[in-house]
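>>> Sharing a sequence plus its predicted fold:
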Amino acid sequence: MADHDADPRRLPEKQRGPVVLRRSRSIEPTTTDQRLLDSRGPADWVHTDPWRVMRIQAEFVEGFGMLAELPRAATVFGSARTPVDSPEYELGRELGARLAGAGFAVITGGGPGTMEAANRGASEAGGLSVGLGIELPFEQGLNPWVDLGINFRYFFARKTMFVKYSQAFVCLPGGFGTLDELFEALVLVQTKKVTKFPVVLLGTDYWGGLYDWIAKTVLREGKVSERDLDLLHLTDDIDDAVDVVHEAYHAWEETH
């Protein structure tokens, strides 16, 4: 009689930790610890989904452990392609310094360009400069101005750290990565997954077109509300950006 026709109460059954295996095609002839201890065997298992779960868990544990005692912080996003001798680099450097002067640690993606500029500004001003890097197909590494750094394999683990340990996002001109972080932050605030969390767009020439499209097309079509549009703060003034971050932190502090 085939397994699917048998009385399920009499089917062979095996426990593998919290997992129950039934029917002969699902049951392995060896135990997990036997396979671990008997021989080295192939290395393919380190690339399987269950092992990836452990790697993911390790990234969260490492990130939470490293950042748990971080002081108040703001995350600065921007392009890795920003040249060192460009006005955007100087803008990021000044922003990092001003945030540090206001008592904020500065968190970036830890890479070159605008990220390096913000880390550099914070470090030179005597503040804490944090870099949360990501493994990419091309070599990047943490920039030399990072005081406290960690590299992640997984974008979602890294994004959690940005949001959990930051009280604000400031976005300088950037590409897909910056846009990704920008809109993820907006969704989290819109859906109240995080509160008292401002998102500042620094650079009206660069961000103005995007802001106008949201206001004139997305809002007009009813895809967002007026309140959603208020989640974005567009400015060219570094003092204004830092004030927004500062005010939001104090509002957050009052509720915690």
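That came through, no problem.
>>> From now on I want contacts and neighbour counts done on CA atoms only, so please keep to that.
OK.
>>> So which residues of this structure form helices?
32-38, 49-67, 87-101, 114-124, 155-164, 176-190, 204-213, 226-229, 238-254 (DSSP state H).
>>> next up, a second structure to put side by side with the first:
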Amino acid sequence: MSSKSIPPAAGSGISREEQDRIERISGELRAGIEELGDVGPAVSIFGSARVATDSWEYRSACALGELLAEAGVSVITGGGPGVMEAGNRGAQAGDGRSIGLNIALPREQLANPYVDTDIAFRYFFTRKFMLIRYAMGFAIYPGGMGTIDELFELLTLVQTGKLQPCPLVLVGHDYWSGLYNWLVRESVSRGYIAAADLDLVEVVPDEEVAAAVLLDKLKK
């Protein structure tokens, strides 16, 4: 069945270009909701797309994905390489559901080969909505701008009550402790955030502790 664009209402001030953009956004949201509506318990794993397969981050995320899958928890990632690939790979190894929410970018735009459910997105915010909406917990590995953006958006959503409190672990003391301590030293001390806000996140050393924290809190 062919689809037709809905013409903008006369005098609405919405151009055809903007109308088409609205339809694309709506289509992405609809496709994601239809695909993930029955996902059940799931954890989203974030982290750098640039880590090598022999890095500790890759090995750890793969092991975490497997531990979660063996416990009956689906794994959701951004669908790309690096930490995302590792999480999906571990989920498959643990006979769990491996979900990749990919996005078209100049780099890292192809879905990794360990994804069972592959959904492609054009817009970051629709993809991010799905990564958050259908997860009950989050594991964040070392990463760059995108990973840090996802971390602070999650914290903001929980802090402001837009997202129910959920387990959120930062995996890797060496990478995350400096940021955590900076927030205590600068943001808490200046009154920009409350000390209790940092209780929303837990820095853990490895995948075993991460899995234990996530699974324990998911059971409650």
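Right, received. Where do you want to start? None of these values were measured; they are calculated from a predicted model.
>>> quick one on the thing from earlier: hey, which of the helices of the first structure is tucked in deepest?
Per-stretch averages of neighbours, counted by mean count of other C-alpha atoms under 10 Å, single out helix 114-124 among those, with a mean of 29.
>>> Give the aligned range of stretch 149-156 of the second structure in the first structure.
Under the alignment (TM-score structural alignment), stretch 149-156 of the second structure falls on residues 180-187 in the first structure.
>>> Give me the distance from that stretch to the chain's centre.
10 Å (C-alpha atoms, centre = their mean, to the nearest Å).
>>> Read off where stretch 23-41 of the second structure ends up in the first structure.
By TM-score structural alignment, stretch 23-41 of the second structure lines up with residues 54-72 in the first structure.
>>> how close does the residue nearest the centre of the first structure get to residue 73 of the first structure?
Per C-alpha atoms, centre = their mean, the C-alpha nearest to the average position across the first structure is that of residue 159, at 1.3 Å. According to C-alpha to C-alpha, to the nearest Å, residue 159 of the first structure and residue 73 of the first structure sit 15 Å apart.
>>> contacting residues around residue 110 of the first structure?
By C-alpha atoms under 8 Å, 6 or more residues apart in numbering, the contact set of residue 110 of the first structure is 116, 119, 130-133, 141-143, 146, 149.
>>> Provide the aligned range in the first structure for stretch 75-90 of the second structure.
Mapping stretch 75-90 of the second structure onto the first structure (TM-score structural alignment) gives residues 106-121.
>>> List the contacts of stretch 26-35 of the second structure.
Residues contacting stretch 26-35 of the second structure (C-alpha under 8 Å, 6+ apart): 119, 121-122, 126, 130.
>>> I would like the residues contacting stretch 181-198 of the first structure, please.
Outside stretch 181-198 of the first structure, the residues touching it (C-alpha under 8 Å, 6+ apart) are 77, 159, 163, 167-169, 171, 199, 228, 231-233, 244-245, 248-249, 251-252.
>>> Now which residue in the first structure aligns to residue 99 of the second structure?
By TM-score structural alignment, residue 99 of the second structure lines up with residue 130.
>>> quick one, what contacts that match?
Residue 130 of the first structure neighbours (C-alpha under 8 Å, 6+ apart): 105-108, 110, 119, 146-149.
>>> can you tell me how far it sits from residue 251 of the first structure?
Counting by C-alpha to C-alpha - residue 130 of the first structure and residue 251 of the first structure are separated by 24 Å.
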